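Engineer: coordinates only, no sequence provided:
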């Protein structure tokens, strides 16, 4: 069968069954590399179009083949995203997704898709990011990663070491349990709703950083805000200007506790956090409506 000819009949059915079986894994790989669910879906579409032209009899490991194809397409897409981010209005945050309980129960998966770590991954080169994701989140072997990124296994080992060192220097110092994050969010929500400035500052770590993403569509801080007092005043000032009723509801976004914000009953944004020592050290507020399509229905993720 030629590469420009789609599979038909039993071969097409087998291709479809295999792709569907691995779809959640492939989406997760693409999302961790891109930080955008919409772009991850595009990558999966491109992977599918290539997959149905393959002679499956020539494929020894179908899962590995699909992961490799997805990785290559995601690397191509990263270059497009880089240009898009350069013209993006204000800070850029990953697209938040409502996730099922099983994602939160997988500590490694929950950390790998957390807002805090996804932002750290933004500081890696495309190849470093691909290698880090495939090695750390999905535990792929160096030979398999080398096939996916077009490097030698020896080069991939060096890239993995460099990327891990880079990420470790910027990721949270310790693992925080979901209960600890929920407790910090509960306190944050309570003092925010009461307008208690000192109480809000007590919930925030002294070196807290607020990153808000409005995409030029919704109002947001044009750059990150640093320090508990500045963040507290920004949050209370922003909420105080609204004459419409605001509700903050607990949810689980990207495998981690978060808050979904409604303004007069309409979805306004999502707040995700990083917690250190029981206090909020990172606050990530996504208001761009183009990034909020996946916070009202669950997106399945998988490392398998």
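Structural biologist: Looks like it came in fine. Because the structure is predicted, anything quoted here is derived from the model rather than measured.

Engineer: from now on I want contacts and neighbour counts done on CA atoms only, so please keep to that.
Structural biologist: Will do.

Engineer: give me the buried positions along stretch 231-248.
Structural biologist: Across stretch 231-248, burial judged by 16 or more other Cα atoms under 10 Å covers 231-233, 235-236, 239, 246-248.

Engineer: run through who's touching that stretch.
Structural biologist: 189, 192, 195, 197, 200-201, 208-210, 225, 259-265 (Cα atoms under 8 Å, 6 or more residues apart in numbering).

Engineer: second structure follows, compare the two:
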């Protein structure tokens, strides 16, 4: 497998691209603070005439996540449009209304269901399908806490709609489980899973439609660069869409791609990609201009 090219500075290839489809959590913030270097890189790309579309596996609609970005200090100049897994998932949920749906996830994610006319089931025994945005309490729970409760859903052959395909994210100095981890468990138990976020096609279709609106003309896919730290979400999704990708290798992977001199080691980055049978054109430890 071809190794990614080390790309410590986005400016080196910025003229090759019109559009950046940039991941959020793990690239421009860690859930507690934003990273000024990454935000500046995106703002500079926009200032030079490019268009940044943020593409996130947040299970909430993008309109609801903007306030979080503002609170973390992500400048509005760093992006021009924003799409989330929640945006893409709402179409899947609407097709299954009125349900009832057994909803798994924290109260903060309930905005996902607004206006969809879904009814709520108490558990799998009276549900038509499952909808997962995350763990009820990601600070204390693990996916295994849900195994026994999921058995009736598998036995009834219920679909699980997962609004956040991420398995884990870094929150400050901690790693927390996301909805994708529950979806993985359910699938391993023999259950059926549907996802619309990264790495699946619907969220990219939404993002590219937003890019076309920004440009006022059809998007040349050869001039689109995806940026992200998740191998099985960001990198695999870009590869399946035949889009170039900049792999941010220091996000959830810590120092796994860092060489003895503290810089990116393309061979180590390549090992992370090879483990999931995917590839990226570029790799960097962080996003910088």
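Structural biologist: Yes, it's here. On a predicted model such as this, the values are computed, not experimentally measured, just so you know.

Engineer: need the TM-score between these chains.
Structural biologist: The TM-score (TM-score structural alignment, normalised by the length of structure 2) is 0.22; 117 aligned residues with a Cα RMSD of 6.6 Å.

Engineer: which of the buried residues of stretch 231-248 of structure 1 fall within strands?
Structural biologist: Counting by DSSP state E, the buried residues of stretch 231-248 of structure 1 place 246-248 in strands.

Engineer: among these, which one sits closest to residue 24 of structure 1?
Structural biologist: Set against residue 24 of structure 1, the nearest of these by Cα to Cα is residue 248 (29.5 Å).

Engineer: please name the nearest non-neighbouring residue to the closest one.
Structural biologist: Excluding its sequence neighbours, the residue lying closest to residue 248 of structure 1 (Cα to Cα, 6 or more residues apart in numbering) is residue 261, at 4.8 Å.

Engineer: which strands or helices does the helix or strand encompassing that neighbour pack on?
Structural biologist: Assigned by DSSP states H and E, residue 261 of structure 1 belongs to strand 256-263. Where contact means 3 or more Cα pairs under 8 Å, 6 or more residues apart in numbering; DSSP states H and E, strand 256-263 of structure 1 is packed against helix 178-194, strand 246-253, strand 266-276.

Engineer: tell me the most buried of the ones you listed?
Structural biologist: The highest mean neighbour count among those, using mean count of other Cα atoms under 10 Å, belongs to strand 266-276: a mean of 22.

Engineer: can you name every helix or strand that that strand contacts?
Structural biologist: By 3+ Cα pairs under 8 Å, 6+ apart, strand 266-276 of structure 1 packs against helix 115-121, helix 178-194, strand 256-263, strand 279-286.

Engineer: as JSON lines, the ones you listed with distance to residue 37 of structure 1 would be great.
Structural biologist: Conversion of these to JSON lines gives the following (distance: least, Cα to Cα, whole Å):
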{"stretch": "helix 115-121", "distance to residue 37 of structure 1": "13"}
{"stretch": "helix 178-194", "distance to residue 37 of structure 1": "23"}
{"stretch": "strand 256-263", "distance to residue 37 of structure 1": "17"}
{"stretch": "strand 279-286", "distance to residue 37 of structure 1": "14"}
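
Engineer: and residue 17 of structure 1, that one's in a helix?
Structural biologist: Yes: with DSSP: H, G, I helix; E, B strand; the rest coil as the criterion, residue 17 of structure 1 is part of a helix.
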